[in-house]
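> Everything below, folded, please.
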Amino acid sequence: MNDYSTIELHLPDDAATQRFGQDLAAALHRGDVLMLKGDLGAGKSTLARSIIRALAGDAELEVPSPTFTLVQSYQTALPAYHYDLYRLGDQDEIFELGFDEASSSGVCLVEWPQMAEAHMPADGLVISLTEADDGGRYAELAGPKEKMDRLNRAMEQRRFLENSGWRNARREYLSGDASARHYEHVFVEDRDAILVDSPALVPAGPMNSTKSYADIAHIALNCTSFFAVGEILRGGGLRVPSIYAKDLDNGFLLLENLGHDGIVDADGKPIAERYLAAADMLATMHSRAWPRTHVEAGISYELPPFDRDAIMAELDLLVDWYVPERTGGPAPSSLRAEYHALWHEALDGIEEGEKTIMLRDFHSPNILWQEASEGSDRVGLIDFQDALWGPSAYDLASLAFDARVDVPANMENAILERYLERRKDTALFEAEGFRRAYALMALQRNSKILGIFVRLNRRDGKPGYMRHLPRISGYIRRALDHPRLGSLREFYIRNRLIDNVE
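This next block holds a predicted model:
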């Protein structure tokens, strides 16, 4: 087959096999099936154990061989299912072991796949292990190009680590996000860091006659923006990760680990003190004059504007994705035209307002609490590559209407009032104008998010985001309570874009 490729590797010892398993774990996606072939003692279980431990983020995790149970399951970052089919009596028995569900819901590692060869997927990745004369082993990998490209990318990550002074680093899967970015926790002796893989994005087809959505909405296409914006923020005294190593051309960064302590508790509820501290940080940030550009050898970066075109492109996500989800069909052209007209009218009142660095996604997943620090340094920032130059009200709305957390109305109001109190002595700051901009940006952001979360489900096969829709809809109802948003409120209610309006 033209789209089938192979790779051969020499693994001189068990440590190399374990590192290879970590590299494989970094490349896996939900639905992948790895067929591990080789004689007894060839290293299949060693490799499977390393993959599972990397996915679990636990180098000491007990991973027994499923020789007698035939299958063991693990609730890791990606659900993992470890099969050993050596004792399988009949090929069809594999279905009694839940193979169909496992191979669609998680990652399957299958030792002795030839015992159920008729039921192995044609697009699976085959890894054949054989002994080498030096006491190590050879690994031959074969699979479809898309899967092999992922594996090659994981091996490029390994080379980046080695070239950055992190040779033989242990890798543990950390997380991904709604984008194509990938994160890992890496360790060498007593050092640890966060590996960021941010491959260059190829924008989808044009949204209009000349530009894509990514162009219009100013979505970062590579990790240069993360580096440049981070340097601007660091220069202004904000707490961002130090960069230990970078390869901007290939999209790799090695960052300081700011920890895992966020601004929500173990049950996912907001910690009021930390949300208020984050509002304090924004008030301090917005009281300063910031450069809009970062220039150094080989890099010149300017923060793009959150202009009318970008705002409207984001708002169209609600019409393009959420309206069809609600109604079962595409939005009528009349609805779109009225929606645009009302939004253009509403935006006319804020474009001359205060502008500053707009972090864009300033909410709980992207804020790491630094308990040992003081003041603004307690608020660690980790996701700012899509930062823009825009209304100061936007980031406060992003925080107080946290898309991932139920922020009750009284806490949201406390966050707003805390911010206003901290800004009252800022020259030219006008509180009532800020309140209106805050409500409007909350409405704009949450309208966009409704569309994005539906798109993640419909287009990208990520249904988990749908559970957030009731919260986002509730935030929209709250934002629409502002007295100067009456026309938009009537539109959202009349077109049933929100529920349970009294």
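> Only C-alpha atoms from now on, for both contacts and neighbour counts.
Will do.
> Pick out the residue nearest the middle of this structure.
Geometric centre of the chain, nearest residue: Asp177, 1.3 Å, by CA atoms, centre = their mean.
> quick one: that residue and Ala220, what's the gap?
Asp177 is 14 Å from Ala220, where distance means CA to CA, to the nearest Å.
> go on, Ser487?
Taking CA to CA, one finds Ser487 at 33 Å from Ala220.
> Can you pick out the residue with more neighbours from these two?
Ala220 (18 against 14; other CA atoms under 10 Å).
> Now that one. Nearest residue, chain neighbours left out?
Asp386 (5.4 Å; CA to CA, 6 or more residues apart in numbering).
> Tell me who's in contact with that neighbour.
218-220, 225-226, 359-360 (CA atoms under 8 Å, 6 or more residues apart in numbering).
> how about this one, so we can line them up?
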Amino acid sequence: MLTDQHRLALGRLLAAQGFPQEMQAADRMAGDGSDRQFYRFAVGDFSLLAVLPSTGQPQGMAEARAAHAIGCHFFTHGVPVPRIYGFAEECGLILCEDLGDTKLHDLLLLHGAEGEEAEEAEAYYHQALAALAHLQTETRRGFQPEWCWDTPRYDRALMLTRESGYFRKALCEDFLGMSDLPQGLDQEFAFLAERAMQEPADFILHRDFQSRNLMICEGKVRIIDFQGARLGPLGYDLASLLIDPYAGLSPPRQQALLCFYLDALATHIPLDRGRFIEGYYYMTLQRNLQILGAFAFLSKNRGKDFFRQFINPAAATLYEHLDAPQGRDFPSLRAVVEQARTLLEAVV
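The predicted model follows:
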């Protein structure tokens, strides 16, 4: 809730920006997986957002400082993120632009992701991919790894603990009660991480670039939830959007959007398309494992049942990717996914 300290900080930030001081009642907004608090309020003719750090997480203040620093950096470099009007260092409150309530996912629910009625969504996907290519490449100038509250780089340790390890613990063991997992599973996870580490990783990674973190405001795509940005490979964010279980894009649609992204990326950097596509397969597997671990954890441990409905589609996507020729290197993972899909039919 907004405490007296928060209200004092808001008043100071509003005054510094020349906003009217008569703040109307603040309405708390629902978040997705985040424990941060979001309050919408009006001052004069302006609708603004106050973002408070998580009180239940020990690094809540560090996350808030990252959101402020990275958000300002992105905005300065022309990335379509919300404008940040001020930051209260003493309590972690961020005052920023209100982008409304419409997510790209909302439009997909309304019009669908495929077919004749999906033309509007197609245009927004193109906007998002062009913005992603710009973010990943052009914001490297001046980006400070010390801003990153979690880890400064997407690396092997993160893959093994927070993605493949997350999948094993949160989905297989805790959510589905699977035991006696194949002995070769950890070796396959290590191989996957080593292969993913071969991708150039001196780009800027959003880390959760999907349809619920893309707002539609006045006909433009705007990017939110960027506080986890760090250095990393290009393909991960692309995979986040294209295999996004909220959207359920068909493989042909994913392929078409992949081609659009590569065209956009080639306007920023020299690009070996063949190498990118080869490495993209492994980034997709990594992201898929992370999604399944996160959705299982949020459903079971945080009581956020919204995510439960997307576990089955995400498992189906992982199974389909393992059916590709490169999937022959992951027989243990494939066996686990087959068993998980059977169990999921009974619990999801």
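> that older thread, name the element the equivalent of the residue nearest to Ala220 of the first structure over in the second structure belongs to?
Alignment note (TM-score structural alignment): Asp386 of the first structure maps to Gly228 of the second structure. Here Gly228 of the second structure is covered by no helix or strand, with elements defined by DSSP states H and E.
> Run a quick neighbour tally on Arg458 of the first structure.
14.
> counterpart of it in the second structure?
By TM-score structural alignment, Arg458 of the first structure lines up with Lys300.
> quick one: contacts for the residue nearest to its match when sequence neighbours are not counted?
Excluding the flanking residues, the one nearest Lys300 of the second structure by CA to CA, 6+ apart is Phe175, at 6.6 Å. Residues counted as contacts of Phe175 of the second structure (CA under 8 Å, 6+ apart) are 296-297, 300.
> For the stretch 301-450 of the first structure, which segments are assigned as helices?
Counting by DSSP state H, counting those that start in this stretch, one finds helices in the stretch 301-450 of the first structure at the ranges 308-317, 323-327, 333-347, 393-400, 409-423, 431-458.
> ditto for the stretch 101-250 of the first structure
Here the stretch 101-250 of the first structure has its helices, by DSSP H, counting those that start in this stretch, at 145-163, 213-217, 224-235.
> Adding mean neighbour count and distance to Leu318 of the first structure, write those out as JSON lines.
JSON lines is the format used below for the helices of the stretch 101-250 of the first structure (neighbours: other CA atoms under 10 Å; distance: least, CA to CA, whole Å):
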{"stretch": "helix 145-163", "mean neighbour count": "17", "distance to Leu318 of the first structure": "31"}
{"stretch": "helix 213-217", "mean neighbour count": "19", "distance to Leu318 of the first structure": "14"}
{"stretch": "helix 224-235", "mean neighbour count": "20", "distance to Leu318 of the first structure": "27"}
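> To Asn366 of the first structure, which of those lies closest?
Of all these, it is helix 224-235 that lies closest to Asn366 of the first structure, at 13.4 Å by CA to CA.
> Next, the mean deviation of the closest one compared to the second structure.
On superposition with the second structure, the mean distance recorded for helix 224-235 of the first structure (mean CA distance after the TM-score superposition for the first structure) is 1.4 Å.
> and that helix, which stretch of the second structure?
Using TM-score structural alignment, helix 224-235 of the first structure pairs with 65-76 in the second structure.
> contact partners of that stretch?
With CA under 8 Å, 6+ apart, stretch 65-76 of the second structure has contacts from 80-84, 87, 89, 92, 94, 135, 139, 143, 147-149, 226-229.
> same check, this time on stretch 291-301 of the second structure
33, 163-164, 166-171, 175, 304-308, 310-311, 314-315.
> could you redo the last one with a cut-off of 7 Å?
With CA atoms under 7 Å, 6 or more residues apart in numbering as the contact definition, stretch 291-301 of the second structure has outside contacts at 33, 163, 166-167, 170-171, 175, 304-305, 307-308, 311, 314.
> Alignment lookup: the residue nearest to the centre of the first structure to the second structure.
Aligned partner of Asp177 of the first structure by TM-score structural alignment: Asp32.
> residue contacts, that match?
Asp32 of the second structure neighbours (CA under 7 Å, 6+ apart): none.
> Now do it against Leu185 of the second structure, distance only.
Distance from Asp32 of the second structure to Leu185 of the second structure, by CA to CA: 31 Å.
> gap between the two ends of stretch 32-46 of the second structure?
Terminal residues of stretch 32-46 of the second structure are spaced 25 Å apart (CA to CA).
> likewise stretch 266-278 of the first structure?
End-to-end span of stretch 266-278 of the first structure (CA to CA): 19 Å.
> likewise stretch 341-356 of the first structure?
OK, stretch 341-356 of the first structure end separation, CA to CA: 26 Å.
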